[in-house]
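Visitor: requesting a structural model of the entry that follows:
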Amino acid sequence: MIFRKLFLIGFIGIALTTTAKNEVEFTTKSCDIKVEFYTPSIVRIVKVPKGHTFNKKSLVVIANPLDVAITRNGNKITSDSLSITVDNLGRITFKNKKGKLLLKEKNSNFVLRTDGADKGAYKVSQTFSLEKDEPVYGLGTIQNGILSRRNTHKLMEQSNLEDFQNVVQSIKGWGLYWDNYSPTNYDDDANGMSLSSEVGDGMDYYFMYGKNADGVISQMRHLSGKVPMFPLWTFGYWQSKERYKSSKEVVDVVDKYRELHVPLDGIIQDWQYWGSNYNWNAMEFLADDYLDGAKMIEKVHSKNAHFMISIWASFGPMTKAYKQLNEKGLLFDFQTWPQSGLTPWPPRMDYPSGVCVYDAFSQDARDIYWQNLKRLFNLGVDAWWMDSTDPDFFNPTEHDYEHKAGNGTWRSLRNAFPLCTVGGVYDSQRKENSNKRVFIMTRSAFAGQQRYGSNMWSGDVASSWDMLRKQIPAGLNFSLTGDPNFNTDIGGFFCGSYNNHGSGSATHNPQYQELYVRWLQYGLFCPVFRSHGTDAPREIYQFGKKGEPIYDAIEKMINLRYRLLPYIYSTAWQVTSKDYSYMRPLFSDFASDRKVWNMPDEFMFGSSILAAPIVEAKYTQEKIIKENAMTGWDSKEVKAQPESTAANFNENKTTRKYLPAGTKWFDFWTGKQYNGGQYVNISTSLSEVPMFMRAGSIIPLAPEMEYTGEKKWDNLEIRIYPGADGNFTLYEDEGDNYNYEKGMYATINFHWDNANKILTIGKQKGNYPGIIKDRQFNIVTPNGKKYHINYNGSEIKAHI
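Guide: The predicted model follows:
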């Protein structure tokens, strides 16, 4: 942006010019400002020191400004949704059309960088004034257990356990995306809310007025990209651990699940299938125990399961990719994982691995990455586990930050690395084959990454009740940045502190067993339902056998996940088509209830289910664990400890949960009805997670199955929860290609008329190969009454 010749307006200190129908430029004594409307409710603000040239192509924002009608009256610009005023010091005030104050700038600051690779750029900072009791949310997966971001001070730089998207939103219905990729400090205190970035040619942010949380999320996706559909099978159960050590072991795990008739849709191969660290991330089966990797994948597929494999953002010096990238100068030389060419921890630095991170900001580098990854894709790999996409960045020096990266420096682009590396795989696979939907699981994410078919997990979290509690607000705040796809390592990654009787014994320790079951019950309500970790295996049969309380509790939740698949997959369509979210903080639906504004342990799962997982020990003593993602690798064998009092997992316990005001609620397990706006004490067992259905909800449940697609959805149970009118749209398609983008899918709308007790099942709309035309719906109400409806695609009404 080069500012044009300006003319003075009616007071000293600021000048204004009109440059296009949807934008206005100002100048003050110290800076130039551009106000550009992208929609009537989204406005871009750019500030640069006076006379400075600003010309930037965003890595995140892919939307173009619409033709927005605005009116100008002096220093005030108004659209159909917003009123923006720029004062004589360049401070901007945002109000809605009715004049309600939304957000106000306090001060801006630019500090010229006078040396180093970023010389000529600026350190940029903007401070805003918030109302005293105004909670704000978002930013990313800060692991502090708190929902609101008020009174937070955080250096936002991607890492193993915390990731940042630079998106914040308020209970007042406004959102802000700070379009900067360098490490950024977020601070909120008596001085205001400020964002301060280490590098920028100017200050660049987008103000969004969505009126509520969903509106802000929708606007962020308008700017940065919509969410594609994941394959249906990705919503089933995934089994993993660090790590399966042979192709035989992988196949044996799938076999065991099929033998036990426990549902399973995915098996994951973690690292080192390539052998030596010098071959790190070779993207080939080179280890002796994986030489039959292609046959392994065939066997997994023959058992109606899918295969995901670990890939990294770095390469060992003996790999083909390393040599190709190195020839073109597309490798960074900073320290990353693994530091040693030998496998044990701590690393032997006298045997350095030579592993280097690749320059994902370069299109050439992303192309080389895919050329090598294509070897695995051609073997039939179904999904990618992109580890260390932060990436691991150890002992950083000034030299490391000044390394050339893409068209900038590592410092200037650092936080956008996950966006670019994940985007490279997504774009390449879609060009290669449109018959298989891209599914990527990644350890890190930046704003806009929702458009790349990826689900982020929260890193190598420790196995503790404290960490379990922190995952809920971390996931909710992540969703509030516009990316709905979040999951965690069920059971926590590092569980070695529970190995009281030798390696792997945690699964027989009642303290860990209880934690694992409760973590699994939280995972039930995440878009990806995946068990993973080190120090002890996590397969269901490691916890006992059928008829024992821990095994049965695990099996019950996995079965429930499969019964919920029609609800979850229909929600996925709402995420794609209507900018919805899976995991929703309670204020998204009940903002008028101030008690939920900072509630960190309950949330809505889709539109109807209140998820209230138990996140404290009820049967055992809570074990205090203090471990981080690096010290966890320095595992020490825990000496045998005296046995604690045996836990009676067959007992019922009492838990206290809050039900938001404004509706009635039904206990999923008992059908009991409660009024909202109160805490309730409920009796619960180890095998049941507290969950409540909102009045007016319509919940489709599938029959139990061992993998998605085993049984057609031609005999669904439909649960009706009366007390309010309700609607639900059942969505179906082929499950694993992009034909839905061409309109090849079908929907059935359900409407509950509460006053007249009439359920209307609308006409089936749309078509796709394999569509179900004749089916039975089995209607169930909380009082236990059942009705059977034969449905052939035509509208039908039933008095319930």
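Visitor: going forward, measure contacts between C-alpha atoms and count neighbours the same way
Guide: Will do.
Visitor: of all the residues in stretch 413-428, which ones are buried?
Guide: By neighbour count on 16 or more other C-alpha atoms under 10 Å, the buried set for stretch 413-428 is 413-426, 428.
Visitor: repeat that for stretch 245-265.
Guide: Buried, per 16+ other C-alpha under 10 Å, within stretch 245-265: 245-247, 250-251, 253-254, 257-258, 262-265.
Visitor: another for comparison:
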Amino acid sequence: MYKTFFFLFNAIGCLTFSGDCLAQQTTYQKTENGIVIQTQDANQNRLIKLDVIADKIIHVTVGPISTFSNQPSLMAIDRPSTKIKWSVVEQSQEIVLSTDSISVVINRNNGNIVYKDQAGRVLLSEKENSRSFKSVSNNGEASFQLMQAFKSPSEEAIYGLGQHQDDMMNYKGKQVLLLQNNTDVAIPFLLSNQNYGILWDNYSITKVGDVRTYQPLSALKLFDAEGHEGWLTATYHDTKEKNVFLKRAESDIDYSFLSDMNKFPEGYKLEDGLVNWEGKVASGFEGLHHLQVKYAGYIKIWIDGVLLVDKWRQAWNPGSAVVAVKMLKDKRYDLKMQWVPDGGPSYLSLKCLTPIPEDEKDQYAFLSESGDEINYYFIAGKNADEVISGYRNLTGKAVLMPKWAMGFWQSRERYKTQDELLDVVKTFRDRKIPLDNIVLDWQYWKLDSWGTHEFDKDRFQDPDAMIKKLHDNYHTKLMISVWPKFYTGNANYDFMNKKGFLYERNVVNQEKDWLGFTSTFYDAFNPAARKAFWELMKKKLYVKGIDAWWMDATEPDIHSNLPIESRKELMNPTFLGSSTKYFNAFPLQNSKGVYEGQRSVKPNDRVFILTRSAYAGLQRYGAATWSGDIASRWEDMKSQISAGINFSLSGLPYWTMDVGGFSVERRYEKPNEIDLAEWRELNSRWFQFGAFVPLFRAHGQFPYREIYNIAPENHPAYKSMLYYNKLRYRLMPYVYSLAGQTFKDDYTIMRGLMMDFGKDKAVNNINDQYMFGPSLLINPVYQYKATNRPVYLPKGTGWYNLYDGKYFAGGETINAASPYERMPIFVKEGSIIPFGPELQYTDEKPADTLHLYVYGGKDATFSLYEDEGINNNYEKGAFSTIQFNYNQQSNSLTIQSRVGEFKGMLNKRIFKVFLINSKSPKPLNFEQKATQTINYTGKQITTKL
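Guide: Okay, here's the model as predicted:
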């Protein structure tokens, strides 16, 4: 590892700066973009480097010794040198570095840093003496466990940090574990409602927030069912609770991984079991405790008779939940937990965190397993959008997805034959169900040929002809599943292995996957391995005309359900160093190889990747992320709302989920009448929600997820799903303009309410509502048989019901009607929404007539973005925008002159304008008479409405 050495002379004499000799003692040295500081406190003797990246972005590096590493960042991009105006002043106890927008105040003794705005208001402070560097060795590599804490005022709310399944919006006072796992995505970017962000440039497993270690349940006082202290009573039954297999004392409940299966009673069959834990718990502390449960199968937890957890997850992919419980010191609370494993092996653990100590309540921290130094970026902004723009300044622009990706995708686990896949697409077209993309999931290869990238000829007789028919006859794109995985014994494995491009440990261990074969993954940190991996994809798949890539298991999930130390062993060493140091960055490097590989072949074609995991910077590689193998349950649907919002607040704009959930309870496989009714309603409600996330796709295990397989066409479920599918396509001018704005202006499509209504403190913790673009308030219905739901309408503006145009004042919670076929959607006062023609696929016909719905009461604006939709000419400026402005006072609409041009652009079009206001509501009906009809030729025109 290369080091850059800085020699700071703090004794008698002078320090030279650019030829100037200072006659006084100093403690900093100027560099090209900032300063380097040597602290004076013997107990905190650190070397600190501040780099001015932009007017509101400061890069902070703190070394544990008098050196800095010279390792390039994987998440931050190289950027051309730009001259940023900044200055530095040395005071008696402080050094102040200032730009035109912010100042950074460094305590010259202990190195503590405070960030302030132009007015001197504190934006963020490091907590005094909170840095720590603990020397560690990872596979013989010297490193440090790193921690940095920041002060956090009581009114602060924190967001981002990737995608997690804990149903939380605001992470203040909680712990977020940044660990790549199926359904959990680690992104080390924190966004504060105080209008700043922190990008933590580290690749190891990291805790954020309350970084204490969860303790075993025995950290609490336990009492069994008869009052004996020290344990709970665990009773192992059969599933009907008629026969007791064993009753025993248990003080810790930790069956987290495959290696823990031997802890269960010998001879007990989990697949036929039911376990009850009963007794009482007490704590030596008073306050808010957090219980963390990891579960597979059915789990219920009661405390004092109140049901706090009622969940299910498939046995092979456990879920997790965190429950907050207020406890009085030494008071005993009844505890009951019931678990039905629903398969085997299955997983369960229950751990706890006692209340946050008083001296840690005013803080949050980052604690990383491994790194050379503390390394982070402070990003300030006037609002959340500016902060996210700063994040993309550092990590790269979000490239524009192809327009077809904004349409509907159909998928299932899995289409087993060529005929089956083509028949699904034909049925969509015959039934007039809009569709742009069909997804071919895993096992299109022969059973023992994973990693060959070859179709099984017995089931896919002519994949070239299949793809051509999809393109030419059905106007449908094909996305195909590709894993970073290779079975031993095939030519691709042998090639990659001979080159030294594969992780070897899983093969040496002779571990079998769930299909019974030995496999391993390639080392995506190796540039040559990434190039070779792409060449294999190109040779066998890309040349056939594949449109997009489904990059599965990119955590990487080399072997499921192993302890994290075992997972790290399986990818050790990486090309760059210890897997402990680089664990979380695998999905970023994997997407980098595919993106750069495809662009090297066809540089003007847009790359599109869907990946199960992500890391900071992924947006620059044409990649979106989905939320993994979630369950088909109402609570899982609800948890996707906050998961998707926080993912978007992490700076990555393209997110999606398996509409309907992936894994299915057995009761739905051969449902009775009652279960079938719930299945249909669950899918309807999820579909309504799914139409208003950045990417709209249905996927899952059996039962099949095509809407005609869920319900007949005369059923409310079918009608509702078809309605929202068509509405998504009608909204394509709006949706694609948001995508264009995401590229041009670093916009965020799926928006937490704090982004647009930050002054309304009531929105800070709302985890089940969000804005889709600037105008649409989305409120998914996630309770069975609900026909209404509470909806908070943020204050500061009025709101219109999308469907009937009825007006509501903001700043109140209403009981919104939610009939089976409709999800409550409200439009922000002062909005313009363009609707296009009814479509069967995104490029079926030009949007030569647009319906402009103008929601009055306030001035409104919208910028319509258009380009060629499939190539990268937009990067060279080949796009157009048309600005619409509504003036409330004059009741007029101005359509500005079109700016820009591109091949195939419409020079003339018709705008049908519909004005809605509080006194004149109008339903969403494209057949009704327009308020005005405007013939537009590209020149500015103003019309009175």
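Visitor: nearest to Met456 of structure 1 among the buried residues of stretch 245-265 of structure 1?
Guide: Asp265 (18.8 Å; C-alpha to C-alpha).
Visitor: give the aligned equivalent of the closest one in structure 2.
Guide: Taking TM-score structural alignment for the superposition, Asp265 of structure 1 sits opposite Asp436 in structure 2.
Visitor: next one: Ser108 of structure 1
Guide: By TM-score structural alignment, Ser108 of structure 1 lines up with Arg131.
Visitor: helix or strand for the nearest residue to its match once chain neighbours are set aside, which one?
Guide: Sequence neighbours aside, Gln148 is the residue nearest to Arg131 of structure 2 in space, at 4.6 Å (criterion: C-alpha to C-alpha, 6 or more residues apart in numbering). Per DSSP states H and E: Gln148 of structure 2 is located in strand 141-151.
Visitor: just Phe495 of structure 2 next, same as before
Guide: Using DSSP H and E, Phe495 of structure 2 falls within helix 491-498.
Visitor: report the buried residues of the next helix or strand after that helix.
Guide: Reading on from helix 491-498 of structure 2 to the C-terminus, the next helix or strand found by DSSP H and E is helix 505-508. By neighbour count on 16+ other C-alpha under 10 Å, the buried set for helix 505-508 of structure 2 is Arg505, Asn506, Val507.
Visitor: for those residues, which one is nearest Ile941 of structure 2?
Guide: Using C-alpha to C-alpha, these come closest to Ile941 of structure 2 at Asn506, 66.9 Å.
Visitor: surely the closest one meets Thr520?
Guide: Yes: using C-alpha atoms under 8 Å, Asn506 of structure 2 makes contact with Thr520 at a distance of 6.0 Å.
Visitor: and for these two, which residues touch both?
Guide: Common contacts of Asn506 of structure 2 and Thr520, defined by C-alpha atoms under 8 Å, 6 or more residues apart in numbering, comprise Ile558.
Visitor: tell me where structure 1 has helices.
Guide: Assigned by DSSP state H, structure 1 shows helices spanning 213-224, 247-260, 293-302, 320-327, 363-378, 398-401, 410-413, 417-432, 465-479, 510-523, 549-563, 565-578.
Visitor: quick revisit: what does the helix holding Phe495 of structure 2 correspond to over in structure 1?
Guide: Going by TM-score structural alignment: helix 491-498 of structure 2 matches residues 320-327.
Visitor: any idea how far Ala572 of structure 1 lies from Ser454 of structure 1?
Guide: Distance, Ala572 of structure 1 to Ser454 of structure 1, by C-alpha to C-alpha, to the nearest Å: 13 Å.
Visitor: looking at the two, which one has more neighbours?
Guide: Neighbours per residue, other C-alpha atoms under 10 Å: of Ala572 of structure 1 and Ser454, the larger number sits with Ser454, 31 against 27.
Visitor: for the aligned residue in structure 2 for that one, give me its contacts.
Guide: Mapped onto structure 2 by TM-score structural alignment, Ser454 of structure 1 lines up with Ala623. If you count contacts by C-alpha under 8 Å, 6+ apart, Ala623 of structure 2 has them with Ser591, Val607, Phe608, Ile609, Leu610, Thr611, Tyr654.
Visitor: now render those as TSV, adding distance to Arg705 of structure 2.
Guide: Formatted as TSV, those follow (distance: C-alpha to C-alpha, whole Å):
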residue	distance to Arg705 of structure 2
Ser591	28
Val607	27
Phe608	23
Ile609	22
Leu610	19
Thr611	20
Tyr654	22
